[in-house]
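Asks: Structural data only, the sequence is not supplied:
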């Protein structure tokens, strides 16, 4: 009886060992198949979706992208949200993430540039010249100027800086509809809920319901730059591969088609 028990125990032990070996052998494959999680500025949606699709077709691997204002994303990463890559619409929020030790500094790249524009619904045929004498209040009539939150959202900060530089801020500061991200400002204009909005050139290109009525002079605001970096918390081996793909000619064409300019410059000292 004891012998039968020993035989059964030995068999069970063999099964458990075999199962453990099979499980350990499969773990690297499971890790490799995990989607790359990207936290990206809302203004990147069209071009980044296209790039992620191309990467998946080429490699069979998937990037899952969460879009929001860069300020919101940086705070979510700080709170422990699982992200492999952070793609910001300005340098300030990437600097914030770096100051909190949330990114891998050697991976940081300033990848893209953009331009700031004033948009109106597509049926609005007027054009405006943005300068100290521009009658922006008159152009708003009874409506409001849609833009990202001016103290937090990158497009809102750029917009406020440009309006201040052009001497227009004081006249419109009480007529602004501030929203959580630049795409929300675009939607307000596209739906006719705001007569004018400040968005990126690339946002205007993504929505046929709006038209550009003026472009802010480059010198009226800080240069618009989009940095990207791996997060410190990432353990996904495919995250670096997706970052490298975004720097490739295949991916860059999606950004250029949307109206971004290519910078692709590693941060000094990284």
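Replies: Thanks, I have the structure now. This is a predicted model, so every value here is computed, not measured.

Asks: Please count neighbours and contacts with C-alpha atoms only from this point.
Replies: Will do.

Asks: In a strand, residue 127, correct?
Replies: No - with DSSP: H, G, I helix; E, B strand; the rest coil as the criterion, residue 127 is coil rather than part of a strand.

Asks: give the contact list for residue 62.
Replies: Shown in contact with residue 62 (C-alpha atoms under 8 Å, 6 or more residues apart in numbering): 34, 35, 36, 52, 53, 55, 56.

Asks: So which of the residues you listed sit within strands?
Replies: residue 36 (DSSP state E).

Asks: can you pull the buried residues of the helix or strand where residue 10 lies?
Replies: Assessed by DSSP states H and E, residue 10 sits inside helix 2-33. Judged by neighbour count (16 or more other C-alpha atoms under 10 Å), helix 2-33 contains no buried residues.

Asks: ok, which stretches of the stretch 1-150 of the chain are helices?
Replies: For the stretch 1-150 of the chain, applying DSSP state H, counting those that start in this stretch gives helices covering 2-33, 45-59, 70-78, 91-99, 136-140.

Asks: and the ones you listed as JSON lines, adding distance to residue 169?
Replies: Formatted as JSON lines, the helices of the stretch 1-150 of the chain follow (distance: least, C-alpha to C-alpha, whole Å):
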{"stretch": "helix 2-33", "distance to residue 169": "50"}
{"stretch": "helix 45-59", "distance to residue 169": "29"}
{"stretch": "helix 70-78", "distance to residue 169": "22"}
{"stretch": "helix 91-99", "distance to residue 169": "22"}
{"stretch": "helix 136-140", "distance to residue 169": "10"}
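
Asks: I figured residue 45 hits residue 68, correct?
Replies: No - with contact defined as C-alpha atoms under 8 Å, residue 45 and residue 68 do not form a contacting pair (9.6 Å).

Asks: With neighbour numbers in mind, choose between these two.
Replies: Between residue 45 and residue 68, residue 68 has the larger neighbour count (other C-alpha atoms under 10 Å), namely 23 against 19.

Asks: Alongside the first one, take a look at this:
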């Protein structure tokens, strides 16, 4: 492109400055049309509360690998997040602590089904305040000195639903029903036990690392409740499916999976990676 300056056109420094700025602006426009980087994307991820620590831990590595994609999180119970999505919350991805919530969204055509995949799994554990005597078996919960047992809400909290299934399978639910106190997400359950406001609680194995004020009494038999898989999927409300797919792929990278395991999660079924 050729620029011509006619004699007498640039009579003052002000005119010269304006002309130079115009030329620079045109050059920048041309460069932009030739492929200058576009502005970055911010993803909003709705994720189960039990994923709080691990997802926040992996985010810096994701940003280093993909500096034009920022990630913000909305952590809550999976049932609550599902309700928000059904009501039109503008999320890009959803990571649930139970497959049946993702099933609901898939039936309603609110996820891209070809993007759905499990990213990790977990186990239930019985916890007690770190300054209390340890319990050794599930029937210890029937002891009279165990007066309050914190669990997730059976209606909306996957950890609570897995707990309900376990207590039903073991036929213990009717005996301890009156002792149960319910949290709105699994981190509330952890906090209640950590504060000494419950004598015991049932949470995911991965949650225990978030508090020094609790300890694991024992791991609950996984044969007594459904497999705890965390499915993730891209929502149809996403504003940038390519960026969302990039994030989802990152969750399954070997280094990311090792981070999940450092935070107490289990390897995916069929994985030969050590826990």
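Replies: Perfect, thanks for sending it. All values reported here derive from a predicted model rather than from experimental measurement.

Asks: tm score of chain vs chain?
Replies: Once superposed, chain against chain, the TM-score is 0.84 (TM-score structural alignment, normalised by the length of structure 1); 246 aligned residues with a C-alpha RMSD of 2.6 Å.

Asks: one step back: ChimeraX command to pick out the buried ones of the contacts of residue 62 of structure 1?
Replies: A single ChimeraX command selects the buried members of these (16+ other C-alpha under 10 Å):
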select :34,35,36,52,53,55
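
Asks: quick one on the thing from earlier: of the helices of the stretch 1-150 of structure 1, which approaches residue 148 of structure 1 most closely?
Replies: Closest of the helices of the stretch 1-150 of structure 1 to residue 148 of structure 1 is helix 70-78, at 10.9 Å (criterion: C-alpha to C-alpha).

Asks: what's the average distance of the closest one to structure 2?
Replies: On superposition with structure 2, the mean distance recorded for helix 70-78 of structure 1 (mean C-alpha distance after the TM-score superposition for structure 1) is 0.7 Å.

Asks: Mind listing residues that contact that helix?
Replies: Against helix 70-78 of structure 1 from outside (C-alpha under 8 Å, 6+ apart): 39-42, 83, 86-90, 93-94, 96-97, 100, 102, 152-154.

Asks: How about stretch 187-199 of structure 2?
Replies: Outside stretch 187-199 of structure 2, the residues within contact range by C-alpha under 8 Å, 6+ apart are 49-50, 127-130, 132, 146-152, 182-183, 200-203, 207-208, 211-214.

Asks: what ranges do the helices span in the stretch 151-275 of structure 2?
Replies: Along the stretch 151-275 of structure 2, the segments classed as helices by DSSP H, counting those that start in this stretch run 158-169, 173-176, 186-194, 241-251, 254-262.

Asks: Would you mind getting the average deviation of the last one from structure 1?
Replies: Following superposition, helix 254-262 of structure 2 is found to deviate from structure 1 by 0.9 Å on average (mean C-alpha distance after the TM-score superposition for structure 1).

Asks: Kindly report the same for the third one.
Replies: In the superposition against structure 1, helix 186-194 of structure 2 averages 0.5 Å from its aligned positions (mean C-alpha distance after the TM-score superposition for structure 1).

Asks: now that helix: which residue numbers in structure 1?
Replies: Following TM-score structural alignment, the aligned partner range for helix 186-194 of structure 2 in structure 1 is 182-190.

Asks: Over to the longest one?
Replies: With the alignment judged by TM-score structural alignment, the segment of structure 1 matched to helix 158-169 of structure 2 spans residues 154-165.

Asks: before we move on, back to that, so the helix holding residue 10 of structure 1 versus helix 238-246, what angle?
Replies: 20 degrees (axes from the mean of the first three to the mean of the last three C-alpha atoms, to 10 degrees).

Asks: Which residues are in contact with the nearest residue to residue 74 of structure 2 once chain neighbours are set aside?
Replies: Leaving aside its chain neighbours, residue 74 of structure 2 sits nearest to residue 46 (4.7 Å; criterion: C-alpha to C-alpha, 6 or more residues apart in numbering). Neighbouring residues of residue 46 of structure 2 by C-alpha under 8 Å, 6+ apart: 73, 74, 75, 76, 81, 91, 92, 93, 94, 95.

Asks: What lines up with residue 46 of structure 2 in structure 1?
Replies: Under the alignment (TM-score structural alignment), residue 46 of structure 2 maps onto residue 39.

Asks: swap in residue 111 of structure 2?
Replies: Alignment note (TM-score structural alignment): residue 111 of structure 2 maps to residue 103 of structure 1.

Asks: Correct me if wrong: its match contacts residue 228.
Replies: No - in this structure, residue 103 of structure 1 is not within contact of residue 228 by C-alpha under 8 Å, at 9.4 Å.

Asks: Mutual contacts of those two, please.
Replies: Both residue 103 of structure 1 and residue 228 are in contact with residue 86, where contact means C-alpha under 8 Å, 6+ apart.

Asks: Settle it for me: which of these two has more neighbours?
Replies: More neighbours surround residue 228 than the other of residue 103 of structure 1 and residue 228, with 28 against 25 (other C-alpha under 10 Å).

Asks: So among the contacts of stretch 187-199 of structure 2, which ones count as buried?
Replies: Buried by 16+ other C-alpha under 10 Å: 49-50, 127-130, 147-152, 182-183, 200-203, 207-208, 213-214, out of the contacts of stretch 187-199 of structure 2.
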